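**Q** Requesting a structural model of the entry that follows:
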Amino acid sequence: MPIDDTLAGYSDLAYKTAIVVYALVLVLLIVQYASARVRQVSDREMVPAGGVAAGSGTPGRIDEAPAVPLSERLGNIAFSVLFVAVALHIGSIVLRGFSTGRFPLGNMYEFVSMATAAAAVVGLVFMRDARYRAMWVFLLVPVLILMFLGGTMLYTDAAPVVPALRSFWLPLHVTIVSLGSGVFLVSGVASLLFLYRLRQPEGAESANILGVIARRLPDARALDRLAYRTTIIGFPLFGAGVILGAIWAEAAWGRFWGWDPKETCSFIAWVLYAAYLHARATSGWRDTKAAWINVAGFVAMLFNLFIINLVVSGLHSYSGLT
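**A** Down below sits the predicted model:
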């Protein structure tokens, strides 16, 4: 099928625009993060001497609603614009598929785009609550870095895939793996922030800049629960992707498993996430020890994505990765 250059151009434009909009969201959230003030008084409004409290029911008085803080308004705007960025991001993937007449997961650029889109969607699902809004600052940074690398160093023009990838296993195997990778991105960031949050005691939060940063984050337990909930979803997804890859390998190469560098690193990452889930349910390992295992799994995923794909030569090098 011939390549539709017009749709391919629109796909690239949507991808670049999504990066710009994500960056705008990040700037708005950073401003909100820096300007947010921790509440110092109780819900009871302080009333100056001789004054009248709002809502006191004084005849003829019209009570004014309290003004929404600037930080909260910026956060609301950023969260609304975030939906635009995600829509553009997903639109770029769909247009890429239509322009090539195939499933848009045939090279590293397309894989990174799908994985980062999955991370953004998972974030929208699990981080809707306002208490998680500050965490978006730390999630969007790796998303933007990966998208920038995908759109520059890893970019590949729209083209048909090589013959080895012309299989119905491509959309099954690679889609599931990329979705699992996106989920693990959210989980890894949550565990890193959980470990950081634990290092900042409540009483010392305002003593230095690190404490101020920690003060804006959700509490440690909420971050730990988020990491656990997302890993529960990502683990079976990624495991299913590995199994489907083995079935595809048997059809393509005549064996289910050959300890190719990509296969080996994927298996190591899967084992690490299995160990995290087991440790998370084991007394004495539920806090920092389990979180460090989750971080190790996250590092293994990044190593698999960049070092294995771009540096180490193997059977998966044909996918536009080297």
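**Q** going forward, measure contacts and count neighbours with C-alpha atoms only.
**A** Fine.
**Q** Around F235, how many other residues sit close by?
**A** Applying the criterion other CA atoms under 10 Å, we find 21 residues in the vicinity of F235.
**Q** Now do the same contact list for it.
**A** Under the criterion of CA atoms under 8 Å, 6 or more residues apart in numbering, the contact list for F235 reads G180, W270, Y273, A274.
**Q** So which of those residues sit within helices?
**A** For the contacts of F235, membership in helices holds for G180, W270, Y273, A274, with DSSP state H as the criterion.
**Q** Adding distance to R225 and neighbour count, write these out as a markdown table.
**A** Output for the ones in helices among the contacts of F235, formatted as a markdown table (distance: CA to CA, whole Å; neighbours: other CA atoms under 10 Å):
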| residue | distance to R225 | neighbour count |
| --- | --- | --- |
| G180 | 18 | 25 |
| W270 | 20 | 21 |
| Y273 | 15 | 26 |
| A274 | 16 | 20 |
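**Q** Please give the structure of this sequence too, so both can be compared:
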Amino acid sequence: MTDPQLALASDIAIWAGLAVLALALISFSAHLAVTGAARQGRSDDTVPQPTALLVRTGTGTEGSTTFPDAAPTSAALEPPAVDHPAGVTRRWGVLGMQLTWLATFAVLAGTLMRGLSVQRWPLGNMYEFAIVAASFALVVFCTWSLKQDRLWLGPFVVLPVMVVLVAGKIWYTEASQLMPALDNTMWLTIHVTLATLSVALFVIGAALAVTYLLRDAAERKSRVRGWLAALPQAEKLEAMTYGMHIFAFPLWTFTLITGAIWAEVAWGRYWGWDPKEVWTFVIWVVYAAYLHSRATSSWTKRQATYVALTGMLCVIINYTVVNLLITGLHSYSGVA
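**A** Purely as a prediction, here's the structure:
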């Protein structure tokens, strides 16, 4: 049995969340622009000028003024370590964060009502995968921002979440009951929840990876200008990228393991080289390669980060091409 009224309310809540996220994206983008300009301006203002030195002669005269020949040290030329050089720079970011919280509640409400409308965990088709993964990504970002200032990361998280929700609307499927192969509440809850949570963390990891590569390229050219000046230093961004993947990779490992166990329950074998199984393993291998390359001295951090982004590309292929174009035992996208 399905509840059409709850299903309709769920759809409205998701659309509302998407609209609020669009406003949050504008606010976060303004925050980056204003903060970057303020930091860049303060950096230019604080570049030390040659200091006049008073040199006294031995004749008791007044002396002369000279300027040292030495150029300022590179440390003196570094931008000041000021998170928000002007109070006004936080206004747009804080507004964006508040809007993101509001959108998070809307998307969570829509996801919950979708599950209540069909009286099951809402993970039976691609539309439901999309809204649950978006919910996880928003919750992780908002919770992370409670402890540390992550306003600069807002556009890089909100934009892909919006893309996921829009894609979900394109893949929209009417609320309905599960197909027989998925009708196992325990393994559906465990396996698919782990998968969507892992994907949400990989999305945030990819967002961090992009910010690192952009900032690192600017630092290499000594041209940290505009909104790039609002980002943390490249070294810190790379460390956060690595940390997010360290957390996400074990969850994807459990996704692979629980999927094999569920396959044995549903189809009588742990592994059958089904396209979905193969691509789940491919994703695991690519992210394992990223973690290995990150710990290998012969690889640069920049090169390793490109491997992480390759993993994100594999995730996208797995949840689009494999689900929509390749026929297999996991063909339950719900899209006609």
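**Q** And the TM-score between them?
**A** The TM-score (TM-score structural alignment, normalised by the length of the first structure) is 0.85; 292 aligned residues with a CA RMSD of 1.9 Å.
**Q** so which pair among the ones in helices among the contacts of F235 of the first structure is furthest apart in space?
**A** G180 and A274 (13.6 Å; CA to CA).
**Q** Now distance to V125 of the first structure too, for the ones in helices among the contacts of F235 of the first structure, in TSV please.
**A** Putting these into TSV (distance: CA to CA, whole Å) gives the following:
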residue	distance to V125 of the first structure
G180	15
W270	23
Y273	21
A274	23
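**Q** which one of those is nearest A296 of the first structure?
**A** Of all those, A296 of the first structure sits closest to Y273, with 8.6 Å by CA to CA.
**Q** State the distance from the closest one to V189 of the first structure.
**A** When CA to CA, to the nearest Å is applied, the distance between Y273 of the first structure and V189 of the first structure equals 14 Å.
**Q** Next: V84 of the first structure.
**A** For V84 of the first structure, the distance to V189 of the first structure (CA to CA) stands at 23 Å.
**Q** repeat for L149 of the first structure
**A** If you go by CA to CA, the gap between L149 of the first structure and V189 of the first structure works out to 19 Å.
**Q** Of these two, give the one with the bigger neighbour count.
**A** Shown here are L149 of the first structure and V189; by other CA under 10 Å, V189 has more neighbours (21 against 14).
**Q** List the contacts of the aligned residue in the second structure for F256 of the first structure.
**A** Matched by TM-score structural alignment, F256 of the first structure corresponds to Y270 in the second structure. For Y270 of the second structure, the contacting residues are A260, I261, W262, A263, E264, by CA under 8 Å, 6+ apart.
**Q** Which strand or helix spans V166 of the second structure?
**A** Assigned by DSSP states H and E, V166 of the second structure falls within helix 154-170.
**Q** buried sites along that helix?
**A** Along helix 154-170 of the second structure, the positions that meet the burial threshold by neighbour count (16 or more other CA atoms under 10 Å) are 154-162, 164-169.
**Q** Please apply the same query to stretch 170-180 of the second structure.
**A** For stretch 170-180 of the second structure, a neighbour-count test (16+ other CA under 10 Å) marks W171, Y172, T173, A175, S176, L178 as buried.
**Q** try stretch 308-322 of the first structure
**A** Neighbour-count burial for stretch 308-322 of the first structure flags I308, N309, L310, S313, H316, S317, Y318, S319, G320, L321, T322 (criterion: 16+ other CA under 10 Å).
**Q** residue contacts, the last one?
**A** Contacts of T322 of the first structure were listed using CA under 8 Å, 6+ apart, and they are N309, L310, V311.
**Q** how about 10 Å then?
**A** By CA atoms under 10 Å, 6 or more residues apart in numbering, the contact set of T322 of the first structure is N107, M108, L154, I308, N309, L310, V311, V312, S313, G314, H316.
**Q** In the second structure, what sits opposite the last one in the alignment?
**A** Under the alignment (TM-score structural alignment), H316 of the first structure pairs with H330 in the second structure.
**Q** Leaving out sequence neighbours, find the closest residue to S187 of the first structure.
**A** In space, not counting the residues next to it along the chain, S187 of the first structure is nearest to A227; the distance is 4.3 Å by CA to CA, 6 or more residues apart in numbering.
**Q** Quick check, that neighbour in contact with V189.
**A** Yes - distance between A227 of the first structure and V189: 8.0 Å, which falls inside the contact criterion (CA atoms under 10 Å).
**Q** shared neighbours of those two, anything?
**A** Contact with both A227 of the first structure and V189 is made by residues N294, according to CA under 10 Å, 6+ apart.
**Q** Number of residues surrounding S42 of the first structure?
**A** Summarising burial for S42 of the first structure: neighbours were counted as other CA under 10 Å, giving 7.
**Q** ok, now Q303 of the second structure?
**A** Q303 of the second structure has 14 neighbours, counted by other CA under 10 Å.
**Q** who's in contact with it?
**A** Residues in contact with Q303 of the second structure (CA under 10 Å, 6+ apart) are L213, Y290, S293, R294.
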